[in-house]
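In: sequence below, structure please.
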Amino acid sequence: MTIIESLDHEGRGVAHVEGKTIFIEGALPGETVEYSTFKKKPSYEQATATKILKPSFMRVTPRCPSFGLCGGCSMQHMEAGAQVAAKQRVLEDNLWHIGKVKAEEMLAAIYGPPWGYRHRARVSVKYVRKKERVLVGFHEKRSSFIADMESCEVLPPRISALLMPLRALVEQLSIRERLPQVEVALGQDVDVLVLRIMDPLNEQDEALLRAFADRHRVQFFLQSKGPDTVQPFYPLDAPELNYTLPDFDIVMPFRPTEFTQVNPDINRVLVRRAINLLDPKPGERIADLFCGLGNFSLPIARRGADVVGVEGSASLVQRAQANAEVNGLSARARFVEANLFETDAVGLKKLGHFDKMLIDPPCDGAAEVIKALAEDGPQRIVYVSCSPATLARDAGVLVHEKGYRLKAAGVVNMFPHTAHVESIALFEK
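Out: The predicted model follows:
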């Protein structure tokens, strides 16, 4: 039995017993719990709460029957508003303890509906020969096994409702033991399911897929090897995948395997805030680093500034340029392929002078970019982050070495019920 003192960055309760730190899954601050340890180290233990003796006011009943078994969510037992507040504390703690910086202003958190938000997902598929049945879902916690789940509350209801029909479909296929994954990609006008197939389909398999697609109004793509092998299967006349940014009158087409944000509603609010903080103006030259398919570049261009998007993937550079053309923004947006993880002052200087900069890196952050900034670097930087730790590290360099002030920062709850913390920060010279 122990009392939980706080939450860690993975959403686990933290307690101290006889000088040792205990990380307890399923426990909340202020609670008195009994726990079972599953991993012991000299200085800490990892455990699971087995009994809640004194519950927190933040505790709620998890909505999903698979919660606790499925590894997709870790915080459904915590009230949604409290989750956001906890993530804000994670951001503030990381900024101070890692970067030794504090934001002059903490921005109001960006959050939205906590259920049915996930428009991108990769679910595993497994034919269990001993039981002669198929499982479709996310992996169990700390396991390679697939959770036996019949629904998923963070998927849109229409997609959650497909988990059991997908089981029945795969059971009938000749390649049921050679189909390990289904990738879900939802657009404005079409729901796409990408089947990872290790062997070719036969005629009966193809007929079953067509019937399923017609019945459930989805489009199947097939992937035989790497992402470049993804091709539409049926129906071939389905609308193109896309998402929209109505505030900027932008339509963003994408392929099922190209990176887009999981939560399109929150993405719209995030883009709006990023552009408001950046405040692009006609005549300004702005860099969008790690630009992807143009999620921020095109709204910057729509505001009248000239934007240079930089991305390490050649295919995404092509996609971003095509999206600029679709939206009539080719004159203001151009895209360059470059490895920003290996850039230096010379490489950055080749791109020219920028008045402002937006940085949206992967979890590794933008260390080399930050180090490469010259004294005449951009006056304003908006940094969109999916890792508070690397944001804090880079913020420390910007503030303590590069002459910037951390004007504002705040969290973006892109992934409710998970410990994942997205955030946004504004730096000014």
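In: make it CA atoms for all contacts and neighbour counts henceforth
Out: Noted.
In: just say helix, strand or coil for residue 376.
Out: Following DSSP: H, G, I helix; E, B strand; the rest coil, the label given to residue 376 is coil.
In: can you check residue 207 too?
Out: With three-state DSSP as the criterion, residue 207 reads helix.
In: other residues contacting the longest strand along the chain?
Out: Longest strand of the chain, by residue count under DSSP state E: strand 44-54. By CA atoms under 8 Å, 6 or more residues apart in numbering, the surrounding residues in contact with strand 44-54 are 20-27, 31-40.
In: one more sequence to fold, the one below, so I can look at both together:
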Amino acid sequence: MSRKYKSRKKLPTEPVSIQIDSLSHEGRGVGRIEGKTVFVDGALPGETVEMQYLSQRGKFDEGRVTSIQVVSEQRVTPECPYFGVCGGCSMQHLSSNAQISHKQSILQEQFTHFAQTQPQEWLPPLQADLFHYRRKARLGVRHVMKKGRTLIGFREKYSNFLADIGHCPVLSKQISNLIVPMSQLIDGMETRFDIPQIEVSSGDNLVALIVRHLKPMPLTDQQKWQDFAKQHGVVVYLQPKGPDTVHRIWPENEADAQLSYQLDAFDVTLLQQPLDFAQVNASINRKMVPYAIDLLDVKPTDQVLDLFCGLGNFTLPLATKAQYVVGVEGVAEMVERGKQNALHNGLTNVDFYQADLTTDISKAEWNQRQYQKILIDPARSGALEVIQNIVRLAAEKIVYVSCNPATLARDAGELVKAGYQLKKAGVMDMFPQTTHVESIALFEKN
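Out: Okay, the predicted model is just below:
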């Protein structure tokens, strides 16, 4: 028989024992069996566990814990009864202190690997709420005939099926408490098989739901959503196709549907729409914004540039401290939201501009000014294309907020080559119970 049609080798069916030496970036235990690396879901460093094979590959194998023979001191009982089945988070079995230490070690590794440098000073980790922190999420929806009801939540680990959950201790309580009522609501709809997801977003004041539906929703079902919105005090939008088809069905008055959140340290209120990018963790965001601005050491005479500014999360607080602030963002709708927020807060020393920061911006109007301080908060892909422009501006200090330690480290290397010192860096627990690493770094001109 040719190799093309040769059957794949069957996985071992009996559990095997393995000693765990370290933790991968994805939060899996790492050990070796006969010299071959094995990634074990649910295992922690220092443990000896029995595992079941999930896959065997050329360079490594994968498995998951079936029993623990030697237990790590860092292991804790997960808060969530669905942990291990639901794929929404992966580190609830690890203590919060160990989680944040692991994330800092990842950042350290990335600085060494990509930038061949380390900060002169490590900042203490920034932590806030460990549970019920998540105010934005995209929840899967599926009406399962065998169960006779609708499931709402995240996918199971290693599966495309939705986890059968009744609540979620990571989502904000307002959102978590809606899971069962929304499930019961959809059970009674004509379109119960045609709703694949609900996007949830909350401010300090309101929760908004964006209901995706694959077929036209009859008026009877729309009325049920409106009644649900009235009963639970939420805002409901429908989305029949792409993002541009999102439209509100309750409440009727736009002012009653306005989401917002407060940054008390600056007496600033940010208005937002459900599809706007906003920091997922409100409690960390309230600490992170003053943290970043303190690192910049903003003076009343400073001109400050905020790149990838979004709706003004950093821009407007900066404007309460600086002489003048420019916010630049690639998404036109967010630029308009920034202007709206500046007007709403009575801040006149700030301007917002739309620009694709991955292109040549040397001739842009806002780029002709001198800036003493720069703040950047890019997407996961980082800010490599804009680094050259930042260097040309020769700002005294740069604060870089990152959601990807690899691209932060890569960009740090470029800034160091260009004459900046990596003075301070640290991690922020934006997504507790997950492997996501949020970090912040301060650079100063030599």
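In: quick one on the thing from earlier: would you show me how to pick out the buried ones of the contacts of strand 44-54 of structure 1 in PyMOL?
Out: Buried residues among those (16 or more other CA atoms under 10 Å), as a PyMOL selection:
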select buried, resi 21+22+23+24+25+26+27+31+32+33+34+35
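In: now, the contacts of strand 44-54 of structure 1 that are in strands?
Out: Short answer: those in strands (DSSP E) are 20-25, 32-40.
In: how big is the offset of the longest strand of structure 1 relative to structure 2?
Out: Once fitted to structure 2, strand 44-54 of structure 1 is off its aligned match by 1.4 Å on average (mean CA distance after the TM-score superposition for structure 1).
In: so the helix or strand following that strand corresponds to what in structure 2?
Out: Remark: after strand 44-54 of structure 1, the chain's next helix or strand is helix 80-97, criterion DSSP states H and E. Under TM-score structural alignment, the match for helix 80-97 of structure 1 in structure 2 covers residues 96-113.
In: before we move on, what about stretch 180-189 of structure 1?
Out: So stretch 180-189 of structure 1 sits over residues 196-205 in structure 2, by TM-score structural alignment.
In: same thing with stretch 210-227 of structure 1?
Out: Aligning stretch 210-227 of structure 1 against structure 2 (TM-score structural alignment) gives residues 226-243.
In: give the buried residues for that stretch.
Out: 226, 228-229, 234-240.
In: and the contacts of that stretch?
Out: By CA under 8 Å, 6+ apart, stretch 226-243 of structure 2 touches 185, 206-216, 225, 245-251, 257.
In: now, of those, which are buried?
Out: Looks like these have 185, 206-213, 225, 246, 248-251, 257 buried, using 16+ other CA under 10 Å.
In: out of those, list just those in strands.
Out: Cross-referencing those against strands under DSSP E gives 207-212, 248-250.
In: now the residues you listed in TSV, with distance to residue 329 of structure 2?
Out: Putting those into TSV (distance: CA to CA, whole Å) gives the following:
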residue	distance to residue 329 of structure 2
207	26
208	24
209	26
210	24
211	28
212	27
248	26
249	30
250	30
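In: which one of those residues sits closest to residue 80 of structure 2?
Out: Nearest to residue 80 of structure 2 out of these is residue 207 (CA to CA; 22.5 Å).
In: out of everything not next to it in sequence, what's closest to that closest one?
Out: residue 234 (5.2 Å; CA to CA, 6 or more residues apart in numbering).
In: contacting residues for the aligned residue in structure 1 for residue 355 of structure 2?
Out: In structure 1, residue 355 of structure 2 lines up with residue 338, judged by TM-score structural alignment. Counting by CA under 8 Å, 6+ apart, residue 338 of structure 1 touches 310-313.
In: go on, residue 202 of structure 2?
Out: By CA under 8 Å, 6+ apart, the neighbours of residue 202 of structure 2 are 135-136, 175, 208, 259, 274.
In: quick one: which of those has the most company?
Out: Top of those by neighbour number is residue 208, holding 27 neighbours under the definition other CA atoms under 10 Å.
In: gap between the closest residue to that one other than its chain neighbours and residue 169 of structure 2?
Out: Setting aside the residues directly before and after it, residue 208 of structure 2 is nearest to residue 235 in space (CA to CA, 6+ apart), at 4.5 Å. Using CA to CA, to the nearest Å, residue 235 of structure 2 is found at 22 Å from residue 169 of structure 2.
In: A strand includes residue 139 of structure 2, no?
Out: Yes: using three-state DSSP, the assignment for residue 139 of structure 2 is a strand.
In: that one touches residue 151, doesn't it?
Out: No: the criterion here is CA atoms under 8 Å, and residue 139 of structure 2 misses it with residue 151 at 9.8 Å.
In: which of these two has more neighbours?
Out: Per other CA under 10 Å, whichever of residue 139 of structure 2 and residue 151 has more neighbours is residue 151, with 26 against 19.
In: tell me roughly how far the helix or strand that one falls within lies from structure 1 on average.
Out: Following DSSP H and E, one finds residue 151 of structure 2 within strand 149-153. For strand 149-153 of structure 2, the mean distance to aligned residues of structure 1 following superposition is 1.2 Å (mean CA distance after the TM-score superposition for structure 1).
In: separation between the aligned partner of residue 27 of structure 1 in structure 2 and residue 155 of structure 2?
Out: Applying TM-score structural alignment, one finds that residue 27 of structure 1 aligns to residue 43 in structure 2. Separation of residue 43 of structure 2 from residue 155 of structure 2 (CA to CA): 21 Å.
In: what's around residue 64 of structure 1, how many residues?
Out: 17.
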